[in-house]
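> kindly generate the corresponding structure for this input.
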Amino acid sequence: MKTLTLIGIGTGNPDHLTLQAIKALNAAALILIPRKGPEKDDLAELRRSICADVITAPVTIAEFDLPKRDTSNPSYTQGVLDWHDAIAEAWQAEIARHPTAQSVALLVWGDPSLYDSTLRIAARLAPQPEITVIPGITSALALTASHAIPVNEIGAPFLTTTGRHLRDHGWPDGVDTLVVMLDGGCAFQVLQSQGITIYWAAYVGMENEIALSGPLETTGPKIIEARAAARADHGWIMDIYLLRREAKAG
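I've put the predicted structure just below:
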């Protein structure tokens, strides 16, 4: 392998593919599709469907089982690093089965640069290939489009963070708008809800998208209920939300 192309494919909606992404998929000799177990097979199926819809060139598509993260490790960071090592080894093992493929591509949810570890995993490959990134529509952009809202107030900053960070450290100083990703436990529950509006969506951009918005005090419980029901129905959930609080006077 001489080149590795990481292709942002948006949030699961084939319409999110850019022309650049379509060209990159057709230019690859080998495309890798990870399998995350039967409960998440529809994620692999979406990748298969995208390839079937847009690839017209003779491209080999290979699937492999994605290692699972060991959540028993007391160190979250070390657990993630070990997981990334295992994923890189799985990539290399599958690539080795296709020794004539000089250009390999991976389809990445959203964009490879925003709360995604594909670039960090790619850096573990040896020998190191030339890496190209094709940007994609992020879930944050799809969220604000779904609710038809701007991400920032006039001239004001905003912060993109994680549910873990919000839960552990509360609302950061200096901003009144937060975009919260990777939140498996509805971390907004730790906040004093008065004066905060939430814009939430699950499966954003997909056919089964669910979107709710309103005052956090009354909408938060509805989101928790809707999220639990959706996870039970589908076996998995991807969601994201934006929090906006009233700017402090003075």
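> please count neighbours and contacts with C-alpha atoms only from this point.
Noted.
> number of nearby residues for residue 192?
12 (other CA atoms under 10 Å).
> to compare against the first, here's another:
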Amino acid sequence: MLTLSLIGIGCGDPEQLTRAAVQAINAADLILIPRKGTAKSDLADLRRTICADVLTNPTTRIAEFDLPVRDAGEVDYRKGVDDWHDAVAATWSRAITSHLEGDGKVALLIWGDPSLYDSSLRIARRLDPLPEIEVIPGITSIQALCAAHALPLNDIGEPFLVTTGRRLREGGWPQGVDTVVVMLDGSTAFQSLDPAWLDIWWGAYLGMPDQIVMSGALAEVGPRIAALRQQARERHGWIMDSYILKRRP
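Prediction:
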């Protein structure tokens, strides 16, 4: 039987790997490393570094493949994502059958954790035939962001909301919460909010050597974050960031 292991590898620091992740990497017959174009070659490099550091099983093979690009111009957002997931699933299937004959264990090293704003589980369930799916949890970008700022995420006895930049920009501040975690923000959605009484804790390239963090009153540091984010994106060709907003009483 084919088993697909989705292994959370944290946010960039190989020291964040759990023992379970190391064991799962070494238990794999085949490790697939996705390439996302030259602009995001750092992500493939990190996966190669992790394999070089912890892989001791001489029979485990490593294969790389190119991921299809999502059509960002698709008017229907959900349909565009569904079509992209279908294309990624087909790419996974081709990569598996090209490098593994019959049964075995295939591993994908998932940035952060497969449970949070990651599509690997949804894509895995589109494979035909459907493999047995194994998930190895990893450190999320939210955990890494809180650690970088030495910040407790929730206030005592209070809830928080995790959302996307698109939802924050379109819907404004969510009702019923004073703490909001924002991920997948392509264009600094915090600039669409009234900055009065808001504080921000922001981080980019968390866990990587180029990690950048900044915090403070949104009215004061928001413009600086936007400028720094643009500079970092131009320098690297890509950026992966997240931030926490808290509303003061």
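> counterpart of residue 210 of the first structure in the second structure?
Structural alignment (TM-score structural alignment) places residue 210 of the first structure against residue 212 in the second structure.
> against residue 33 of the second structure, how distant is that match?
Distance, residue 212 of the second structure to residue 33 of the second structure, using CA to CA, to the nearest Å: 26 Å.
> give me the more crowded residue out of the two.
Neighbour comparison, residue 212 of the second structure and residue 33: the larger count goes to residue 33, with 22 against 18 (by other CA under 10 Å).
> name the secondary structure element that contains the more buried one.
strand 30-35 (DSSP states H and E).
> strands along the first structure, start to end?
Counting by DSSP state E, the first structure has strands at residues 3-8, 30-35, 60-65, 103-108, 130-134, 159-162, 177-181, 196-202, 210-215, 239-245.
> quick one: residue 65 of the first structure from residue 177 of the first structure, how far?
38 Å.
> neighbour count for those two, which is higher?
Remark: of residue 65 of the first structure and residue 177, residue 177 carries more neighbours, 25 against 14, as counted by other CA under 10 Å.
> neighbours around residue 168 of the first structure, how many?
The number of residues packed near residue 168 of the first structure is 10, by other CA under 10 Å.
> hmm, I was thinking of residue 222 of the first structure
Neighbours of residue 222 of the first structure (other CA under 10 Å): 13.
> roughly how far apart are residue 189 of the second structure and residue 88 of the second structure?
28 Å.
> for residue 195 of the second structure, same thing?
From residue 195 of the second structure over to residue 88 of the second structure the distance is 39 Å, taken as CA to CA.
> what about residue 64 of the second structure, distance to residue 39 of the second structure?
16 Å.
> which part of the first structure matches stretch 119-135 of the second structure?
Aligning stretch 119-135 of the second structure against the first structure (TM-score structural alignment) gives residues 117-133.
> end to end on that stretch, go ahead and measure it.
Stretch 117-133 of the first structure has an end-to-end distance of 13 Å (CA to CA).
> can you redo the strands of the first structure as JSON lines with distance to residue 117 of the first structure?
Output for these, formatted as JSON lines (distance: least, CA to CA, whole Å):
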{"stretch": "strand 3-8", "distance to residue 117 of the first structure": "11"}
{"stretch": "strand 30-35", "distance to residue 117 of the first structure": "14"}
{"stretch": "strand 60-65", "distance to residue 117 of the first structure": "17"}
{"stretch": "strand 103-108", "distance to residue 117 of the first structure": "10"}
{"stretch": "strand 130-134", "distance to residue 117 of the first structure": "13"}
{"stretch": "strand 159-162", "distance to residue 117 of the first structure": "14"}
{"stretch": "strand 177-181", "distance to residue 117 of the first structure": "14"}
{"stretch": "strand 196-202", "distance to residue 117 of the first structure": "21"}
{"stretch": "strand 210-215", "distance to residue 117 of the first structure": "26"}
{"stretch": "strand 239-245", "distance to residue 117 of the first structure": "17"}
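> residue 19 of the first structure: which of those strands is closest?
Each of the strands of the first structure was scored for nearness to residue 19 of the first structure using CA to CA, and the closest is strand 130-134 (10.2 Å).
> what packs against that closest one?
Here strand 130-134 of the first structure touches strand 3-8, helix 19-27, going by 3 or more CA pairs under 8 Å, 6 or more residues apart in numbering; DSSP states H and E.
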